[in-house]
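1. okay, predicted coordinates and the sequence, questions at the end:
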Amino acid sequence: MVSRGVTVPLSTLREERKGWLLVFLSALMWSFGGAIARFIENSDSWTVIFWRSVWAAAFLVCFMVWRDGWRGTLKLFRDMGLPGVAVAICFVTSSIPFIIALAYTTVANILLMQAGVPLLAALIAWALFGEKVSRATWAAILAVIAGIVVMVSDSLHATVSPIGNALALLIAFSLAMATVFTRRYANVRMTPATCLGTMIAAVVAAPLASSFEVTGRDMGFLFAFGVVNLGLGLALFATGARLVPAAVAALLGTFEPLLGPIWVWLIHNEVPSARTIIGGTIVFAALLVHIGLEFRRQTHPRRPGVTGMPSPS
């Protein structure tokens, strides 16, 4: 695509759109986490973390072996280096607090706190690596923050645990860091990094779990929790986030906290408050408008003086 001195290769646009789709699908998979967790009867958070992480690690290993073979998989682990280790740690510090936070607050509170991830990712990418963020993306981010303020304002009362909110903030920061590192080191395949993160989580949870025994019913939901929600979500994210700017990847990830409370509402009748619904509507509208503008930008020539999103390097 050519526009007054600016040429954008068609292959670049296709890769970026592929990244959009993959990151959205990862958010969709992650959004089922709260609904699945509510089906699990085992009350020991560390037992849940252990089995969820084990199933996720098993899925990711099988995925990489199917895609790259045993030798290719081992090479991916060797080549991920420190950026891969950093991403693994980020996912450990997001997956473990999620399960623990469920014991202190609602699924809606945990997930909707994550709507701040786009702003955090944009700020981190700008501060550490000088990655530019378009005005349209900043506007969408501010709208998302406005929506989350409306939602969180309803939970500022004595019945909400500060521990739950603190863990939710830790999850948001960790996901923002993982998004930035994945985008910054786009040449590094991050699937083994996410796999390493699940392995570390399992090792951490093992000595803290009261028992590894769970019912057959719970194991079925733990399998879905680990494979579909965590493992598949991580694989999609690791593949797609390196193809789009960090702020855009984080913005698409906001579909997780937006959809998550809806599934819990529909399946478990955990009804969100009026402010949660209003704030969620603001977030959803901001996402739809931004996505529409981005596709318009990609299919129409840019006018002089208008700064668009940086293309993947």
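-> Sure, I can see it.
2. all contacts plus neighbour counts: C-alpha atoms, from now on.
-> Fine.
3. burial measure for residue 108, as a count.
-> If you count neighbours by other Cα atoms under 10 Å, residue 108 ends up with 25.
4. what sits against it?
-> Residues in contact with residue 108, defined by Cα atoms under 8 Å, 6 or more residues apart in numbering, are 257, 260, 261, 272.
5. for residue 107, same thing?
-> For residue 107, the contact set (Cα under 8 Å, 6+ apart) comprises 34, 260, 261, 264.
6. most widely separated two among those residues?
-> The distance between the two most remote of the contacts of residue 107 (Cα to Cα) is 7.6 Å, for 34 and 261.
7. keep only those of the contacts of residue 108 that are in helices.
-> Residues from the contacts of residue 108 lying in helices, with DSSP state H as the criterion: 257, 260, 261.
8. between those, which has the most around it?
-> Busiest of the ones in helices among the contacts of residue 108 [other Cα under 10 Å] is residue 261, holding 31 neighbours.
9. so the residue lying closest to it once chain neighbours are set aside, which state does it fall into?
-> Of all residues not flanking residue 261 in the chain, residue 108 sits nearest, at 4.9 Å (Cα to Cα, 6 or more residues apart in numbering). Going by DSSP: H, G, I helix; E, B strand; the rest coil, the secondary structure assigned to residue 108 is helix.
10. can you tell me how far residue 108 is from residue 199?
-> Plainly put, residue 108 is 27 Å away from residue 199 if you go by Cα to Cα, to the nearest Å.
11. can you map out the helices along this structure?
-> Assigned by DSSP H, the chain shows helices spanning 10-31, 33-37, 45-79, 81-101, 107-113, 117-129, 135-153, 162-184, 191-205, 216-224, 233-240, 246-253, 255-268, 274-299.
12. how about residues contacting the shortest one?
-> What it means is helix 33-37. Against helix 33-37 from outside (Cα under 8 Å, 6+ apart): 107, 221, 224, 225, 229, 230, 260, 261, 263, 264, 267, 268.
13. what is the burial count for the closest residue to residue 200 other than its chain neighbours?
-> Distances taken as Cα to Cα, 6+ apart put residue 92 closest to residue 200, at 6.9 Å, once the chain neighbours are dropped. For residue 92, the count of nearby residues is 24 (other Cα under 10 Å).
14. next one for the comparison:
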Amino acid sequence: MHTTRIKGLAIAALGVLFITPDALLVKITSVEPVVFLFWRGLLLALSFLIINTVRYRSRLVPEMKRCGWKGWFCACAFAVSTLGFVVGMKNTAAGNVLIILNTAPVIAALIAWLVWKETLPLRTWVIIVVCVTGASIMAIGEWGQGEPLGLVMAGVAATALAANLNVARSRPDADMSVMLMFGALLLAALAAIGGGAKLPSLRDSLFIGLLCLFFLPIAATLIQIGPRYIAAAEVSMMLLLETVIGAFLVWLVLDEVPTTLSLFGGVIVFSALLAHGWIEVRRYRRASLS
């Protein structure tokens, strides 16, 4: 049991590390959101197909069938969460979107409790509350007004993410990551309908290719696998680390100096997740000794 939890935390943390360049590479590109969404979806679908073919070879189709309707749900939820995030960012202040997205761990925990009767230990709830508070403090510096559509879509993104991870958690015997390619194709199709099927400049193509052919497919695969070993709320909580490291990369490369509140909130999130990992490692060592 303890070995499984350590494995799950390590997989989720590694996935978060691979997703951290997302904000930086999105900021570097100058394409319209709908064009970015089209190529993000198309290239991710190709990447997922390659990764899954290498992992499963002739067993890929049987593994997809094993996922059943829950696999299709995860694929659609993946597309909806990505779409909600981008539309939210386009229609309201970034701080508004981040604060709403930071509620994903709480939403995931509530869904798990209401639907699957899965409860979390008090220590995990404490870490979740501390992390959400720290991430929200980071976002307060960018709090602003915006269209109601942006707020609604940010809420949709947080709920879709939480639901996706919970459904994946409900079938630990099936690898839901093999279905993400269909969610990526759905995202590309929706963007194409919206006029996103345009060729970016060479510079933007290089950055989009780096993000969608390397960083994102590895990150999404690992994060989708995480709920097979730990609670969906814990995976969502680990994703808050991306806010901290992503902001640091933007600061380092683009010289966008974070506010004092952002730095303070980042320290809270990083310290809480570090404490969570330390506690789990200690529990694993005690269980091993006994």
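-> Okay, I see it. Worth saying up front: this structure is predicted, and the values here are computed from it rather than measured.
15. which of the contacts of residue 107 of the first structure sits closest to residue 76 of the first structure?
-> Of all the contacts of residue 107 of the first structure, residue 34 has the smallest distance to residue 76 of the first structure: 31.2 Å, by Cα to Cα.
16. trace the closest one over to the second structure, please.
-> By TM-score structural alignment, residue 34 of the first structure lines up with residue 23 in the second structure.
17. relative to residue 85 of the second structure, how far out is its match?
-> Distance, residue 23 of the second structure to residue 85 of the second structure, by Cα to Cα: 12 Å.
18. more neighbours, the two?
-> Neighbour totals were compared for residue 23 of the second structure and residue 85, and residue 85 leads with 22 against 17 (other Cα under 10 Å).
19. tell me which residues touch the equivalent of the more buried one over in the first structure, please.
-> In the first structure, residue 85 of the second structure lines up with residue 98, judged by TM-score structural alignment. By Cα under 8 Å, 6+ apart, residue 98 of the first structure lies in contact with 110, 167, 168, 171.
20. contacting residues for the first one?
-> The one in question is residue 110 of the first structure. Residue 110 of the first structure neighbours (Cα under 8 Å, 6+ apart): 98, 101, 102, 164, 165, 168, 257.
21. same question, residue 127 of the second structure
-> Contacts of residue 127 of the second structure (Cα under 8 Å, 6+ apart): 272, 273, 276.
22. show me what contacts the alignment partner in the first structure of residue 10 of the second structure?
-> Aligned counterpart of residue 10 of the second structure in the first structure: residue 21 (TM-score structural alignment). Applying Cα under 8 Å, 6+ apart, we find residue 21 of the first structure in contact with residue 240.
23. residue 21 of the first structure and residue 15 of the first structure: what is the separation?
-> 10 Å.
24. then residue 167 of the first structure?
-> Taking Cα to Cα, one finds residue 167 of the first structure at 34 Å from residue 15 of the first structure.
25. residue 277 of the first structure too?
-> 34 Å.
26. one more: residue 23 of the first structure?
-> Distance from residue 23 of the first structure to residue 15 of the first structure, by Cα to Cα: 12 Å.
27. the two: which has the busier surroundings?
-> Per other Cα under 10 Å, whichever of residue 23 of the first structure and residue 15 has more neighbours is residue 23, with 31 against 17.
28. so the more buried one sits against residue 253, correct?
-> Yes - taking contacts as Cα atoms under 8 Å, residue 23 of the first structure lies within contact range of residue 253: 6.7 Å.
29. between its first and last residues, how far does stretch 39-52 of the first structure reach?
-> 14 Å.
30. buried ones in it?
-> Within stretch 39-52 of the first structure, the residues that count as buried by 16 or more other Cα atoms under 10 Å are 40, 44, 45, 46, 47, 48, 49, 50, 51, 52.
31. stretch 130-139 of the first structure too?
-> Applying a neighbour-count criterion of 16+ other Cα under 10 Å, one finds 131, 132, 133, 134, 136, 137, 138 buried in stretch 130-139 of the first structure.
32. widest-spaced pair of the residues you listed?
-> 131 and 136 (14.8 Å).
33. contacts only, for the alignment partner in the first structure of residue 284 of the second structure.
-> Aligning on TM-score structural alignment places residue 284 of the second structure opposite residue 298 in the first structure. With contacts defined as Cα under 8 Å, 6+ apart, the neighbours of residue 298 of the first structure are residue 13.
34. excluding chain neighbours, what is closest to residue 204 of the second structure?
-> Sequence neighbours aside, residue 29 is the residue nearest to residue 204 of the second structure in space, at 5.2 Å (criterion: Cα to Cα, 6+ apart).
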